[in-house]
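J.: Pasting a predicted model and its sequence here:
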Amino acid sequence: MKKGILLVNLGSPESPTPQDVKTYLGEFLMDERVIDLPYIARAALVKGIILKTRPKASAAAYKKIWWEEGSPLIVISERLQAKVQKEIEYPVALAMRYGSMTIEKGLKQLVDQGVDEVFLIPLYPQFAMATTETILVLAEEIRQAHFPNIKIDHLPAFYNRPDYIEVLSNSIKHHLESKTYDHVLFSYHGVPERHIRKSDVTKSHCKLDGSCCKTPSKAHEFCYRHQCLEVTRLVGEKLNLKPDTFSTSFQSRLGFDPWLQPYTDRTIERMGLEGTKNIAIVTPAFVSDCLETLEEIAMEGQELFHEVGGKEFTTVPCLNEENAWSELLAKWINNWADTTATT
């Protein structure tokens, strides 16, 4: 069988215009694994409220971070794809869960090159319904409908792999070595609390009571909250951070249902009000800088911190197309290829 690689990230609007942002948000928010309400309720919320009010504001936010080459997320992902391709002998395609760079197009690009065994890599360190799961479910639907003769394998969540933690920790250390900071805040994209319970394979472990994420369980394989906390803990250990100098928070909540806490914006505000003068923000739920890191954290977060008395606000870039990251992906790909060649 001829092997091929499909890297998959979130996606982006075609341009930072209200119409293109509306089209993108419509596809994104109507995904039943993103807003997990019954279709009628989801459509009423998304089409009846959100898409009538949010596209203009979101377009303005995208415009602030848009590069000459295009969407930062897309440009960075393409650069990463090119670097990984140089490291391995297998064809590498790039797709997005939402937008015009579809998973179907990515698979077709590989099939057209004779590939019949695909290693799909969701570019998310942690598992979540709204990220990894929706990619894998859609990829399988597309395979059955359009490419029934290919086989798809995938990279599981890699949040706790020692080599990933080493690459992430080294990157953070490099970007902070000349900076002044009193506290490192690990900010992860938030999800509704109900997503955690829905992903609990035991149907009883995830109580979100402060202890379940620390108690060993099969539920942790698919528990986004546990996996985020583990990244923070493992990087903290790797960098020898003192317990009171780093913490975890969650950003980008939507709607009025309870989401994972503590919230990043409120944490930044509280720390500034309590006298923290220098803070560094790391965003390990993302491997590529995007709207949530470049605008929500680096711009809005910094403005908020300064408003409440903070001074130095440092944002650590994502891994993006760093050599160590592309080389690690290439190593995982080659390991997969070697393993599948013998089975």
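T.: That came in fine, so what should we check first?

J.: rest of the way, CA atoms for contacts and neighbours
T.: Will do.

J.: Mind telling me what element the residue nearest to Leu304 when sequence neighbours are not counted is part of?
T.: Counting by C-alpha to C-alpha, 6 or more residues apart in numbering, Leu304 lies nearest to Glu269, which is 6.5 Å off, once chain neighbours are set aside. Assigned by DSSP states H and E, Glu269 falls within helix 264-273.

J.: What residues sit buried inside that helix?
T.: The neighbour-count check on helix 264-273 (16 or more other C-alpha atoms under 10 Å) flags Thr264, Asp265, Arg266, Thr267, Ile268, Glu269, Met271, Gly272 as buried.

J.: Can you spell out which helices and strands pack onto it?
T.: In terms of contacts (3 or more C-alpha pairs under 8 Å, 6 or more residues apart in numbering; DSSP states H and E), helix 264-273 is packed against strand 246-251, helix 302-307.

J.: deepest of those, which one?
T.: When neighbours are counted by mean count of other C-alpha atoms under 10 Å, the highest per-stretch mean among the helices and strands packed on helix 264-273 falls to strand 246-251, a mean of 21.

J.: any idea of the angle that strand forms with helix 264-273?
T.: Per axes from the mean of the first three to the mean of the last three C-alpha atoms, to 10 degrees, the angle that strand 246-251 makes with helix 264-273 is 140 degrees.

J.: and the most centrally placed residue in the chain, what is it in contact with?
T.: Nearest residue to the geometric centre of the chain (C-alpha atoms, centre = their mean): Phe286, 3.7 Å. Contacts for Phe286 (C-alpha atoms under 8 Å, 6 or more residues apart in numbering) come out as Leu123, Tyr124, Pro125, Tyr188, Cys318.

J.: before we go on, here's another structure to hold up against the first:
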Amino acid sequence: MSIDTRPVGVLLLQLGTPDSTEVSDVRRYLREFLSDPRVLDIPAPARALLLNAVILPFRPRRSAEQYEKIWTENGSPLTIHTETLTNRLQESLGDGYRAAYGMRYQNPSVESAVAQLIAANCDQIVVLPLFPQYSSAATGSALEEALRVIGGRWNVVNVTTISDFFDDMGFVESVADVARPHLDSFQPDHVLFSYHGLPERQVKKSDPTGEWCLARAGCCDQMVEANRFCYRAQCFATTRSVAAELGLDSGSYSTTFQSRLAGQKWIEPYTDVEVGELYKRGVRRLAVLTPSFTADCLETLEEIGIRLREQWRDTGGEDLLLVPCVNAEPKWVSAVAEMVRGVT
């Protein structure tokens, strides 16, 4: 194979999932995930104490029960959707590219995915974490691991990274295209955009000035240099773009944050709190989009599709619709292909 005909490697990265719903597998996954200093960004002794004395003795069993509710006969929904996306992306890109995927935590590993691309004689790799909005905890950690693996080889290939795509029109249109028929059929009173949460301290650390993020009113109303890497600001920007694409009226939608841990201040407003306020305002039919996730997973299917729906109905709400993620929909596959072609 000549140098001119070597394919470009495409490394898709997702957060990760346990190998099964067995408590031991869930514990192994949680240990690796929560040992990451970008995820629990506290001093190492405190992180070890929190993990070993508070989280791991109790949470694996509870999480295993939650995974059991969304597990399929083919395994984890996150793995299934990511593998399907990878295969369809390969078909879309053609012979000049080789696509592979890896999980930041557990399997298939980033190392195994990189090995596939090297075995295919790729001398350039595009690394694309499948997180639309940048966060150090997800995107930063995934990129750090990919660069560690690639950089640890004797022959280090050229690497291009894509750190976010919160305002990429291919992504925005893909989210809207998936949502539109569901919303037309469901006819919600309100559309809620629910994003994964982050501790406030991590958002503040993304602001190099220390004077913008969460330091002034309306800090997320526009993208400026100070909040270029602000996860919260990028989430609000995604909401504005998708809402505009869907033609949603002002006041008919809102942005919230889910999946917070107790004992620390997380970015607001909180999804589980806001739904109560929406009910008080007369909302009875609630649709929820989760555009910080590109593939349906525990946080969408179980946290929103099961737990939040139960909370909504217990509150008195008529119904709650979870709009699917973009997963491996054709328009999303094309959007990913265009992002890759745009940097190669």
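T.: Received it, and whenever you're ready, just let me know what you need. Not measured: the values here are computed from a predicted model.

J.: Can you pull the TM-score for these?
T.: Laid over one another, the chains give 0.95 as their TM-score (TM-score structural alignment, normalised by the length of the first structure), with 337 aligned residues with a C-alpha RMSD of 1.3 Å.

J.: thinking again about what came up before, out of the contacts of Phe286 of the first structure, which one sits closest to Lys56 of the first structure?
T.: Set against Lys56 of the first structure, the nearest of the contacts of Phe286 of the first structure by C-alpha to C-alpha is Tyr188 (24.9 Å).

J.: what does the closest one align to in the second structure?
T.: Matched to the second structure by TM-score structural alignment, Tyr188 of the first structure sits across from Tyr195.

J.: What is the helix or strand where that match lies packed up against?
T.: Using DSSP H and E, Tyr195 of the second structure sits within strand 190-196. Where contact means 3+ C-alpha pairs under 8 Å, 6+ apart, strand 190-196 of the second structure is packed against strand 253-258, strand 285-289.

J.: hang on, the earlier thing: mean shift of the helix holding Glu269 of the first structure relative to the second structure?
T.: Following superposition, helix 264-273 of the first structure is found to deviate from the second structure by 1.9 Å on average (mean C-alpha distance after the TM-score superposition for the first structure).

J.: can you list the residues that contact that helix?
T.: Contacting residues not belonging to helix 264-273 of the first structure are listed as Ser187, Ser249, Phe250, Gln251, Gly301, Leu304, Phe305, His306, Val308, Gly309, Gly310 [C-alpha under 8 Å, 6+ apart].

J.: Which members of those residues are the farthest-apart pair?
T.: Greatest spatial distance in the contacts of helix 264-273 of the first structure: Phe250 and Gly309, 21.8 Å, computed using C-alpha to C-alpha.

J.: which residues of the first structure fall in strands?
T.: For the first structure, the strands defined by DSSP state E cover 3-11, 92-98, 117-122, 151-154, 183-189, 246-251, 278-282, 312-315.

J.: In JSON lines: the ones you listed, plus distance to Trp259 of the first structure.
T.: Below are these laid out as JSON lines (distance: least, C-alpha to C-alpha, whole Å):
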{"stretch": "strand 3-11", "distance to Trp259 of the first structure": "20"}
{"stretch": "strand 92-98", "distance to Trp259 of the first structure": "23"}
{"stretch": "strand 117-122", "distance to Trp259 of the first structure": "23"}
{"stretch": "strand 151-154", "distance to Trp259 of the first structure": "28"}
{"stretch": "strand 183-189", "distance to Trp259 of the first structure": "10"}
{"stretch": "strand 246-251", "distance to Trp259 of the first structure": "8"}
{"stretch": "strand 278-282", "distance to Trp259 of the first structure": "20"}
{"stretch": "strand 312-315", "distance to Trp259 of the first structure": "23"}
